[in-house]
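Trainee: got a sequence here, can you model it:
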Amino acid sequence: MTLPSTRTRFLFFTGKGGVGKTSLSCATGLALAQAGKSVLIVSTDPASNLDEVLGTGLNQTPTAIAGAPGLFALNIDPEAAAHTYRERMVGPYRGILPAAAIQSMEEQFSGACTVEIAAFDEFSKLLGDPGATAEFDHVIFDTAPTGHTLRLLTLPSAWDEFISSSTGGASCLGPLAGLEKQKTLYAATVERLSSAEETTVVLVARADAASLREADRTRAELADLGIRNQTLVVNGLFPDAASGDAIATAMAQRAAEALANMPAGLAGLSQSRIPFLPRGTVGLAALREMAHPEIVASPTSHEMPATSLPPGLSALVEDMASAGHGVIMTMGKGGVGKTTVAAAIAVALAKKGHHVVLSTTDPAAHIAATLDGIVPGLTVKRIDPSQEVQLYTEEVLAKAGQQLDAGGRAMLEEDLRSPCTEEIAVFRAFARTVDEGKNGFVVLDTAPTGHTILLLDAAEAYHREVMRTQGDMPESVRELLPRLRDPGYTRVVIVTLPEATPVHEAERLDKDLVRAGIKPYAWVINQSLLASGTTHPVLCQRGGYEVPFIRRVADSLAPECALIPWLAESPVGVTGLEHLVTQQPCIEAHSSSLG
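Mentor: Have a look, this model is predicted:
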């Protein structure tokens, strides 16, 4: 059980949200620094918690990590990068063009597309420009969750294709204006990612079927991009030594079955395995334990600490059902169980006789794998980006294209080949799905936090784009933000785990939503070992670690709170999802009510 190989100068950690990419990238960087290397860790995640894990405040320049000589880190802040990128494009024209023209340019650079381009621009400087990181022996990239990462990696070829095919000058929205100059840098970035001598891509997964499926999908899609220099790390592996404890046995059996049935392509990669650690992986001491698990003392206590626990999910579902219709959105950091909670709520509402649509805006969605049965009244949908782009393109060309001459139509087609179009098309589908909440329930399993906020913030940029290409705005889009801000129509359920990083991330999400005029309805704490009834010493120690996070959510953060225990029966399929709703937290040695 070891950290991944560090043979190459660049290490690129990727995988499904919540699998431990940040902790592993930091533990690897710390181990290299302790071996005398100079190391830079970079986060490209819009919802980064790199500074929290390392215990040092970070910005967009390399910062020395306190207590770890030779280790440095930085965050690529997408919003700050967008501001810098926007000013670089608009600044030279201030004082030259009229104020109205400057305002129009700033509006063009205000959308989510600019944020993504700017973040990639910063990423490319670090990976594609040899001089940018010349003083470091190793550069480690802690990346965003899988869907966003793959989009990031495919941008260079997408932009290159768009620019190369442009014959009349790029007519897309403002963000495209600065890309032509960067073509050489982007090409160098892709070349370095593909070089097995320079870069290793570390696929991080948990020992469960969904996580390994996602890692294999990532492996295949990266290979299609020419990035085949990959290795696998299975994180959090729990080896039960025949303890007789039901939860420990189920955890070990699930892991063993998942590893035994690992997809062949993934099984063919070189592998490292990291054991389950009974306490969190925040701070240098915990990262050293991850790198050297043999130094971790074995716990002996079979008792959980006493604390009051929130109730299960059933009371929240009853309250939701009483409204009769509307939108329920599960939101939170990747990997906390949003998909499972959304599917469980949808099944429970449908079982009560309601018409329910279960849908996702997550590019790495796996609802179909979670729900493997048929429930009367329940319709499962997925907002498919490629399909939405095709529909949007056809509609724009039909409405606006027929009014244009050949040259004008060619320029419009150039616009629609831009990657910006996908953001617009998906946002449009999101609004259309929310509109269905008028006549029944819509349960939306949304994308990880950073992507979701960017999606919601795209409203004004989308409005301007629709007006430019179509001259009108669909009713569903016009009504979207008012509906999201109406607590009688939309209920936002924040899902978290009883751990430091997911709770802190959820707290930041809560504040972002409130600033946007969207007040969360409830919080759900998922997969609690404290509430599971286990008496296994390692799991009891981990359960004790959960207490302050459960208390903070239940006592201070959540207007309403539900807690879901870690279940011995995997919550997959209709029966498993029903059990997720009806299961109450184990209250042995605990008080059953909050107060």
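
Trainee: switch to C-alpha atoms for all contacts and neighbour counts from now on
Mentor: Will do.

Trainee: and Val426, what element?
Mentor: helix 420-435 (DSSP states H and E).

Trainee: what helices and strands are in contact with that helix?
Mentor: helix 112-128, helix 385-399, helix 475-478, helix 480-484 (3 or more C-alpha pairs under 8 Å, 6 or more residues apart in numbering; DSSP states H and E).

Trainee: who's in contact with Leu54?
Mentor: With contact taken as C-alpha atoms under 8 Å, 6 or more residues apart in numbering, Leu54 is in contact with 26, 65, 282-284.

Trainee: err, Val341, not the other one
Mentor: Neighbours of Val341 in contact, by C-alpha under 8 Å, 6+ apart: 330, 495.

Trainee: now the second one, please; I'll put the structures next to each other:
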Amino acid sequence: MADQQELPEGTLQNLLDQETLKWVFVGGKGGVGKTTCSSILSILLSRVRTSVLIISTDPAHNLSDAFQQRFTKIPTLVDGFTNLYAMEVDPTVEHEDVGVSDGMDSMFSELAGAIPGIDEAMSFAEMLKLVQTMDYSVIVFDTAPTGHTLRLLQFPSILEKGLAKVMSLKNKFGGLFSQMSSMFGMGDELAEDALLGRLEGMKDVIERVNMQFKDPDMTTFVCVCIPEFLSLYETERLVQELIKFEIDTHNIIINQVLYDDEDVESKLLKARMKMQQKYLDQFYMLYDDFNVTKLPLLPEEVTGVEALKAFSSHFLTPYQPASSGDPVERLERRISTLRKQLNEAEAELERLKSS
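Mentor: Sure, this is the predicted structure:
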């Protein structure tokens, strides 16, 4: 890969240019702006792809807040778009979809509950089955914080272990299975189909998708972080886990970066900038072969389609702080800012004197 240090700044243009991409995961520590980044990425992809689906797998769904539109577990067209869909998935088993009798359903629940992580894995498999029946050009995952994301990547092995455990129970207690199935008024074959068929079907789906996840032409993982120690640590942990799972990752978004603009007079902000610069240097040193995209900290939240579209320009063109302009213009802007601050302070002083 080309040396990123030769480039002024990285951008996410590489994701738009990679036409073979089918799955794009966006993840990182909580509170770093994953939902905003994944939402903007899906908007940018919708400009170059026939159809895009963005899925939130975070239990604390923020996708509805980002787009200011209510989403459910059914893909819904995002307002203002003709080819961008969104859905929010809860990581719990939806037993109403099992399609067997109440007695069999509760027995299935008990078995599922005995295997750690199987409920989430099955829920994820159900969602992937649903997604695969629809023909989306690319699917963007707005994932839960790092720990949940790593569990999500372990689901194929969890399902495999779950299936093996159920099969061993069946072999040990075959007679009991038969008795229970006759108690619920079903033949042996139907009972086995209900219990094992569903797990087997899910395992097939998730294994097929898992092969795609490990194909760098089809899948990539975008790590979102902020220039602070804990976020740097979490990002490194995430990158190492992705390497272990053989999942491609070559894009890092560093969000909420403070720039030394001409109107920054605050000692606190200047101290934060100095601290951030230390971690930015470490990010560039650790990930010199990654596309590292820096995004500025804004004074307001980026919510609503128009705000997301406006902010999206920074994903494709490196942000230029006002301080990088002509020195005379910078000084004039600084004087203008100071005058405004002085006028506001004088007005406040007069208000306090007269009260």
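
Trainee: about what we covered before: out of the contacts of Leu54 of the first structure, which is most surrounded?
Mentor: Cys26 (31 neighbours; other C-alpha atoms under 10 Å).

Trainee: hmm, that one is touching Glu289, no?
Mentor: No - with contact defined as C-alpha atoms under 8 Å, Cys26 of the first structure does not reach Glu289; the gap is 11.8 Å.

Trainee: returning to that earlier point: of the contacts of Leu54 of the first structure, which is the nearest to Glu423 of the first structure?
Mentor: Cys26 (31.5 Å; C-alpha to C-alpha).

Trainee: would that closest one count as being in a helix?
Mentor: Yes - judged by DSSP: H, G, I helix; E, B strand; the rest coil, Cys26 of the first structure forms part of a helix.

Trainee: what does it align to in the second structure?
Mentor: If you follow Cys26 of the first structure across to the second structure using TM-score structural alignment, you land on Ser39.

Trainee: which one is the most centrally placed residue in the second structure nearest to, not counting chain neighbours?
Mentor: Centroid-nearest residue in the second structure: Asp142, 2.6 Å away (criterion: C-alpha atoms, centre = their mean). Nearest non-adjacent residue to Asp142 of the second structure, counting by C-alpha to C-alpha, 6 or more residues apart in numbering: Ser56, 4.6 Å away.

Trainee: burial count for the one you found?
Mentor: Ser56 of the second structure: 27 neighbours (other C-alpha under 10 Å).

Trainee: cool, Lys125 of the first structure as well?
Mentor: By other C-alpha under 10 Å, neighbour count at Lys125 of the first structure equals 18.

Trainee: likewise Ser322 of the first structure?
Mentor: Ser322 of the first structure - counted by other C-alpha under 10 Å - has 9 other residues nearby.

Trainee: tell me how far it lies from Leu349 of the first structure.
Mentor: 10 Å (C-alpha to C-alpha, to the nearest Å).

Trainee: for Ser386 of the first structure, same thing?
Mentor: From Ser386 of the first structure to Leu349 of the first structure the distance is 30 Å (C-alpha to C-alpha).

Trainee: find the pair from the contacts of Leu54 of the first structure with maximum spatial separation.
Mentor: Ile65 and Val282 (13.5 Å).

Trainee: spit out the residues that contact the two alike.
Mentor: With C-alpha under 8 Å, 6+ apart, Ile65 of the first structure and Val282 have common neighbours 54-55.

Trainee: and the strands in the second structure, which stretches?
Mentor: 23-27, 52-56, 76-77, 84-88, 138-142, 219-225, 251-257, 291-296 (DSSP state E).

Trainee: follow-up on the earlier one: how close does the match of Cys26 of the first structure get to Lys309 of the second structure?
Mentor: From Ser39 of the second structure to Lys309 of the second structure the distance is 10 Å (C-alpha to C-alpha).

Trainee: over to Val140 of the second structure?
Mentor: 17 Å.

Trainee: and for Gln212 of the second structure?
Mentor: In this view, Gln212 of the second structure and Lys309 of the second structure are 30 Å apart by C-alpha to C-alpha.

Trainee: same deal with Leu130 of the second structure?
Mentor: 29 Å.

Trainee: also Leu163 of the second structure?
Mentor: 45 Å.

Trainee: ok, now Ser181 of the second structure?
Mentor: 56 Å.

Trainee: one more: Pro116 of the second structure?
Mentor: For Pro116 of the second structure, the distance to Lys309 of the second structure - C-alpha to C-alpha - is 41 Å.

Trainee: okay, those two: which has more neighbours?
Mentor: For Pro116 of the second structure and Lys309, the more surrounded residue by other C-alpha under 10 Å is Lys309, and the numbers stand at 17 against 12.

Trainee: name the nearest residue to the residue opposite that one in the first structure once aligned, sequence neighbours excluded.
Mentor: Using TM-score structural alignment, the partner of Lys309 of the second structure in the first structure is Arg288. Closest residue to Arg288 of the first structure apart from its sequence neighbours, by C-alpha to C-alpha, 6+ apart: Ala27 at 6.5 Å.
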